[in-house]
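Novice: Predicted model and sequence follow; I will ask about them next.
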Amino acid sequence: MTTSFIDSARQAIAIQREAIDALANRIDDTFSKACEVIMSCSGRVVVTGMGKSGHIGKKIAATLASTGTPSFFVHPGEASHGDLGMITGQDVVLAISNSGKTSEVLTILPLLKRMGAPLISMTGDAESVLAQEAVVNLDVSVPREACPLNLAPTSSTTATLVMGDALAVALLEARGFSAEDFAFSHPGGSLGRRLLLRVSDIMHTGDRIPRVSTDTLLSGALLEISRKGLGMTTVVDDNGMIVGIFTDGDLRRTLDRNIDVRVTPISEVMTAGGRSIYDDQLAAEALKLMDEVKINALPVLNREGRLVGAINMHDLLRAGVI
């Protein structure tokens, strides 16, 4: 019985792989024309389709929208009952139907033509009504479904999804869409946090910045480290400019030297200068710097070189940068 399950699954995958491989030869001038129609569109790409084609259409619309081509899905049945008002003559309609004969889709074609919205179709039948009415038809036909009954949409939906992804990627590259552009449409994701979050968004400011003056005794600096809880303190001069830093690591090295914390000024044991980061840099850059030099906290400066904050590894962790 187990062997039967495995054989069936492998056969289904093989059939779908064949369907995908067949698409490569269909990426031609027709595909380029579809891209050009969309690129010249001043509105949005409105995707529509019924049943399984509708499910695939929703994913294609989402992929287009997240990769620089404004897009949304409209259910063709709902379009006939008011949602057609969501479509304008400045939009491009991408209609999906394996048979090219889906009645709910065909019903709205005259209205789309009347408003002047260009129609791109994805069908498995280039001679179908839908394909013939479109300015461009993308051929997503398959020899057979992965379903042994050749009934359940399997290979056909896979081929349609891959063609939609190919369209989205081609448009993405044509638009010069960047990783930062992608992040702007995914601000809640890890990539968005890495590419959009600035040090200033998560740093400690004001009284929460650990800082002592150069004449502060080491014992006083240890109290400041303990109070602020960032594992370090900055050392500033009379003008508030940072001149050094003292960390937990510096403390361990200092104790190894048998230095009296009650009489030694922090200026004698601090790390002069030390590493820092600017407040307008990406939080991901702070993480990279900490990893490179094996430290857990950084002073934050503005572009004038003044101390304006502090950040540590826990802040990056809480912000989801790590």
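Specialist: Good, I have the coordinates. Numbering: from 1, shown residues only.
Novice: Please make it C-alpha for all contacts and neighbour counts, starting now.
Specialist: Fine.
Novice: Roughly how far does the residue in the chain sticking out farthest from the centre sit from Asn137?
Specialist: In the chain, counting by C-alpha atoms, centre = their mean, Val263 sits farthest out from the average C-alpha position, at 53.5 Å. Distance of Val263 to Asn137, given as C-alpha to C-alpha, to the nearest Å: 83 Å.
Novice: What of Ala79?
Specialist: Taken as C-alpha to C-alpha, the span from Ala79 to Asn137 is 21 Å.
Novice: which one of the two has more residues nearby?
Specialist: Asn137 (26 against 18; other C-alpha atoms under 10 Å).
Novice: Tell me if the more buried one really is in a strand.
Specialist: Yes. Assessed by DSSP: H, G, I helix; E, B strand; the rest coil, Asn137 belongs to a strand.
Novice: Could you tell me how many residues sit around the closest residue to it other than its chain neighbours?
Specialist: Excluding the flanking residues, the one nearest Asn137 by C-alpha to C-alpha, 6 or more residues apart in numbering is Ser121, at 4.7 Å. Residues near Ser121, counting by other C-alpha under 10 Å, number 27.
Novice: Check whether Ser121 sits in a helix, strand or coil.
Specialist: strand.
Novice: Just confirm it contacts Leu130, I think it does.
Specialist: Yes. Counting by C-alpha atoms under 8 Å, Leu130 is a contact partner of Ser121 at 6.7 Å.
Novice: gap between the two ends of stretch 92-102?
Specialist: 19 Å.
Novice: no, scratch that, I was asking about stretch 260-271
Specialist: First-to-last residue span, stretch 260-271, C-alpha to C-alpha: 18 Å.
Novice: buried sites along that stretch?
Specialist: Val261, Pro265, Ile266, Ser267, Val269, Met270, Thr271 (16 or more other C-alpha atoms under 10 Å).
Novice: Second structure follows, compare the two:
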Amino acid sequence: MADFDYIASARRTISMERDAVDSLLQRLAAPFSIACDTLLACRGRVVVTGMGKSGHVGRKLAATLASTGTPAFFVHPGEASHGDMGMITAEDVVIALSNSGNTAEVVTLLPLIKRLGAPLISLTGNAESTLAQAAVANLDTGVEQEACPLNLAPTSSTTTALVMGDALAIALLEARGFSAEDFAFSHPGGSLGRRLLLLVDDIMHSGDSMPLVKPEVPLRDALLEMTRKGLGLTGIQDEQGALVGIFTDGDLRRTLDQNLDFQSVRIGELMTRGCKTARAGMLAAEALKIMEDARINGLFVVDSTGRPVGALNMHDLLRAGVV
């Protein structure tokens, strides 16, 4: 065993599975479009079933469909024969996976699925199999040889089934116009949900926490306001309360080179006009993009009249898990 070439074995396996996936491109045809149309027309749920390794792939397919806008769940074919058929209705579409297309536990369900009138889509490696013949669309996921050197363990065939399932899910996602916000709605608990659902209103500093001064305030007082609020910036408001400019730590560093009198120079003379802002109700991820594109570390949130209602910086986005 010490002389066994593990790397060569891994390369052979990866090459065989890559070639098996490449072969799918030539087999995409009308049945794939029929399968997509059938799934888009489904008024119930998509029920995925499969035995053994095909079942494992089927569980993943059901999960991918459910998270990308196509309600779906997995039913074990063995359990379906002992009561779980009650989970399937005439409004559903069934996707069945079997490399041979003749898996007994799956084939046993065919008369019941037909009796319900639920459309059946199959993913098999044998277009002449019982399962393929019973389906309204059979997606060919067959392989010439498994990556297993004994040609026994499902390897290349499960990879092609997995890829074909992903192709189905993504085609449906695009056809539905499924958005990033829709995706986040299905993933509210993780970092993805925080990134896509969190609003600037949820993390911004508001009220007295906002660093704000008037244009006539001396630079010294503006710096004290920045220090007290700790955001690395201060906004400048006119008499009507509108945001007319901003002064940041970066502006301060540039100001130091000018040898100005901090007591006499007014912040209005030094502020940056036309500064970048976010709007109230904006996604935090959108605010992050504004900051990244402008290469700035903070900005103000303004309402429809241009009055500041909040402020945030990159540290706030980091703490919230948006970055």
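Specialist: Cool, the structure landed. Predicted model, so just to flag it, every value in this text is computed and none were measured.
Novice: Overlay the chains and give the TM-score.
Specialist: Comparison of the two superposed chains (TM-score structural alignment, normalised by the length of the first structure) gives a TM-score of 0.88, and 322 aligned residues with a C-alpha RMSD of 2.5 Å.
Novice: contacting residues for Val47 of the first structure?
Specialist: Listed by C-alpha atoms under 8 Å, 6 or more residues apart in numbering, the contact partners of Val47 of the first structure are Gly57, Lys58, Ile60, Ala61, Ser71, Phe72, Phe73, Val74, Val93, Leu94, Ala95, Ile96.
Novice: Spatially nearest residue to the third one (excluding sequence neighbours)?
Specialist: Distances taken as C-alpha to C-alpha, 6+ apart put Gly164 closest to Ile60 of the first structure, at 5.6 Å, once the chain neighbours are dropped.
Novice: Then that neighbour would be within a helix, right?
Specialist: Yes. Residue state for Gly164 of the first structure (three-state DSSP) corresponds to a helix.
Novice: Please report the number of neighbouring residues for the residue mapped onto it from the second structure.
Specialist: Using TM-score structural alignment as the criterion, the counterpart of Gly164 of the first structure in the second structure is Gly165. Gly165 of the second structure has 24 neighbouring residues, counting by other C-alpha under 10 Å.
Novice: Gly165 of the second structure touches Leu61, doesn't it?
Specialist: Yes. Under the criterion of C-alpha under 8 Å, Gly165 of the second structure makes contact with Leu61 at 5.7 Å.
Novice: check contacts around the spatially most central residue of the second structure.
Specialist: Nearest to the geometric centre of the second structure sits Phe183, at 5.4 Å (C-alpha atoms, centre = their mean). By C-alpha under 8 Å, 6+ apart, Phe183 of the second structure lies in contact with Ser67, Thr68, Gly69.
Novice: mind redoing it with 7 Å?
Specialist: Ser67, Thr68 (C-alpha atoms under 7 Å, 6 or more residues apart in numbering).
Novice: State the distance from it to His82 of the second structure.
Specialist: Taking C-alpha to C-alpha, one finds Phe183 of the second structure at 35 Å from His82 of the second structure.
Novice: With secondary structure added, can I get the contacts of Val47 of the first structure in a markdown table?
Specialist: Below are these laid out as a markdown table (three-state DSSP):
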| residue | secondary structure |
| --- | --- |
| Gly57 | helix |
| Lys58 | helix |
| Ile60 | helix |
| Ala61 | helix |
| Ser71 | strand |
| Phe72 | strand |
| Phe73 | strand |
| Val74 | coil |
| Val93 | strand |
| Leu94 | strand |
| Ala95 | strand |
| Ile96 | strand |
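Novice: Nearest to Gly240 of the first structure among these?
Specialist: Ser71 (51.7 Å; C-alpha to C-alpha).
Novice: Just give the nearest non-adjacent residue to that closest one, would you?
Specialist: Ser71 of the first structure sits nearest to Val45 (C-alpha to C-alpha, 6+ apart), 4.5 Å away.
Novice: so who does the one you found touch?
Specialist: Applying C-alpha under 7 Å, 6+ apart to Val45 of the first structure gives the contacts Pro70, Ser71, Phe72, Asp91, Val92, Val93, Leu94.
Novice: Let's see that with 10 Å instead.
Specialist: 38-39, 61, 64-65, 69-73, 87, 90-94, 117-120 (C-alpha atoms under 10 Å, 6 or more residues apart in numbering).
Novice: Tell me which stretches of the stretch 1-150 of the second structure form helices.
Specialist: For the stretch 1-150 of the second structure, the helices defined by DSSP state H, counting those that start in this stretch occupy 6-24, 30-40, 53-67, 77-80, 104-107, 110-116, 130-134.
Novice: Take these and lay them out in a markdown table including distance to Gly190 of the second structure.
Specialist: Below are these laid out as a markdown table (distance: least, C-alpha to C-alpha, whole Å):
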| stretch | distance to Gly190 of the second structure |
| --- | --- |
| helix 6-24 | 31 |
| helix 30-40 | 28 |
| helix 53-67 | 13 |
| helix 77-80 | 32 |
| helix 104-107 | 35 |
| helix 110-116 | 37 |
| helix 130-134 | 38 |
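Novice: hmm, back to that, what about the residue nearest to the centre of the second structure, which helix or strand?
Specialist: helix 180-185 (DSSP states H and E).
Novice: Can you list the buried residues in that helix?
Specialist: Phe183, Ala184.
Novice: Next: stretch 83-90 of the first structure.
Specialist: In stretch 83-90 of the first structure, counting by 16+ other C-alpha under 10 Å, buried: Leu84, Ile87, Thr88, Gly89, Gln90.
Novice: Quote the end-to-end distance of that stretch.
Specialist: First residue to last in stretch 83-90 of the first structure (C-alpha to C-alpha) measures 16 Å.
Novice: Could you tell me how far stretch 217-236 of the first structure lies from the centre of the chain?
Specialist: Distance of stretch 217-236 of the first structure from its chain centroid, counting by C-alpha atoms, centre = their mean, to the nearest Å, is 39 Å.
Novice: Contact partners for the nearest residue to Leu138 of the first structure once chain neighbours are set aside?
Specialist: In space, and not counting its chain neighbours, Leu138 of the first structure is closest to Met122: 4.8 Å by C-alpha to C-alpha, 6+ apart. Going by C-alpha under 10 Å, 6+ apart, Met122 of the first structure touches 49, 53, 94-100, 130-131, 134, 136-141, 160, 163-164.
Novice: Over to Met271 of the second structure?
Specialist: So Met271 of the second structure contacts Pro215, Leu219, Thr234, Gly235, Ile236, Val244, Gly245, Ile246, Phe247, Thr248, Asp251, Leu252 (C-alpha under 10 Å, 6+ apart).
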